[in-house]
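> pasting the sequence and the predicted coordinates here, then a few questions.
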Amino acid sequence: MRVKGNILVATDFSEPSSEALRRAVTLARQYGADVHLLHVMEPAVFFETDLLTVPPLGEVTEAIRRGAESRLHQQAKLVDFDVTTHLLESMGAPAGTICSFAATLPAALIVVGRQGVRGAIEQLLIGSTAERVVRHAPCSVLVTMPHGLFGDVAS
């Protein structure tokens, strides 16, 4: 039986993101959903200096985009499942772009990987992408923990 639905996985190409993709694929197989893998590129930031020769910003941005596309496809190939990849560029925080994309997809579920435990002060001041997605998502959110942080309790 196929259930109509989209699962959106946000990736920064880290191991926690790969774990989020693996978990999303498991759920997609179980419920007959489609998996969409999204990477949000933040714009390259450069400063002027006489000590460095920097290529034009357009060339740098295009090289970053090509590299991100390649990494996105490589990460999608890590799972034995048909995954649709998306690469978006955003001037704002990645969490906002992830939530907006989830709304337009529309996604039934967003899956994000958590990088690990941070200090309470750091979380209060800046938070994390996963936490911001949870707060602003238009649908349910599954936050996966890195392997080994608290043991693999839900394989």
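Cool, got the structure. Numbering: from 1, shown residues only.
> could you use CA atoms for every contact and neighbour count after this?
Noted.
> wait, isn't residue 69 in contact with residue 87?
Yes: with contact defined as C-alpha atoms under 8 Å, residue 69 reaches residue 87; the gap is 6.9 Å.
> in the lengthiest helix in the chain, what's buried?
Counting by DSSP state H, the longest helix found in the chain is helix 57-77. Neighbour-count burial for helix 57-77 flags 61, 64, 65, 68, 69, 72, 75, 76 (criterion: 16 or more other C-alpha atoms under 10 Å).
> next one for the comparison:
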Amino acid sequence: MTSLDIDLVLVPVDGSEASHEAVDYAVEIAREYGATVHALYVLDESVVRALETGAIDEDDVAADTESFTESVAERAEAVGVTHSNSIAYGFSTQVKTVHPGSVVLDTAEELEADFVVVPREPVTGTPGEVLAKAAEYVLLYASQPVLSV
């Protein structure tokens, strides 16, 4: 049996309850392997459209996601895991190939992530639960190991 060499665990999140569970798994994997956790907050289509039309301000979106990213920081720091985070548009009104799954995989490549923990939940129609749509895509096309929770 070969051992994994994991330096960075990527966990895409969307503020859902399943995202909290995925963060817990990502932090534990990072702790076990002495790795860093990076939480990628993926914005859903309605938020992206509102940003593009000026209906909401980027600072307001950043403030809304801050409590979730603070929760990631608390969970990581509680077990001594280094962490970072970023926010990405999960959709584009101009580029058809931009969707939550491609955003997760592109970020994994850019950050050279060694492992991805993606929340997988039933599609409920709740706008914040954007990653349910991405889980299957990430599982099919990721070049790194993926844990779907």
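Perfect, I can see it now. Predicted, not measured: the structure shown is a model, and the values here were computed from it.
> give the next helix or strand downstream of the longest helix of the first structure.
Downstream of helix 57-77 of the first structure, the next assigned helix or strand under DSSP states H and E is strand 83-89.
> and that next one, how far from the chain's centre?
Centre-to-centre, strand 83-89 of the first structure and its host chain are 9 Å apart (C-alpha atoms, centre = their mean, to the nearest Å).
> also stretch 70-80 of the second structure?
With C-alpha atoms, centre = their mean, you get 15 Å for stretch 70-80 of the second structure.
> show me where the second structure has strands.
Here the second structure has its strands, by DSSP state E, at 8-13, 36-43, 83-89, 115-118, 146-148.
> could you dump those strands into CSV and include distance to residue 104 of the second structure and mean neighbour count?
Putting these into CSV (distance: least, C-alpha to C-alpha, whole Å; neighbours: other C-alpha atoms under 10 Å) gives the following:
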stretch, distance to residue 104 of the second structure, mean neighbour count
strand 8-13, 7, 29
strand 36-43, 8, 25
strand 83-89, 9, 17
strand 115-118, 9, 28
strand 146-148, 11, 18
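> just send those strands back as TSV, with distance to residue 103 of the second structure too.
Formatted as TSV, the strands of the second structure follow (distance: least, C-alpha to C-alpha, whole Å):
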stretch	distance to residue 103 of the second structure
strand 8-13	9
strand 36-43	8
strand 83-89	7
strand 115-118	12
strand 146-148	15
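> and the longest helix of the first structure, how far from the second structure on average?
Comparing helix 57-77 of the first structure with its match in the second structure after superposition yields a mean distance of 3.0 Å (mean C-alpha distance after the TM-score superposition for the first structure).
> which other helices and strands contact that helix?
strand 34-41, strand 83-89 (3 or more C-alpha pairs under 8 Å, 6 or more residues apart in numbering; DSSP states H and E).
> just want the angle from the shortest one to strand 34-41.
Orientation check (axes from the mean of the first three to the mean of the last three C-alpha atoms, to 10 degrees): strand 83-89 of the first structure against strand 34-41 gives 20 degrees.
> elements contacting strand 83-89 of the first structure?
On a contact count with 3+ C-alpha pairs under 8 Å, 6+ apart, strand 83-89 of the first structure meets strand 34-41, helix 57-77.
> which among these is found nearest to residue 103 of the first structure?
When these are compared by C-alpha to C-alpha, strand 34-41 sits nearest residue 103 of the first structure, at 12.9 Å.
> whereabouts in the second structure does the closest one align?
Matched against the second structure by TM-score structural alignment, strand 34-41 of the first structure falls on residues 36-43.
> how big's the offset between that stretch and the first structure?
Mean for stretch 36-43 of the second structure is 0.8 Å (mean C-alpha distance after the TM-score superposition for the first structure).
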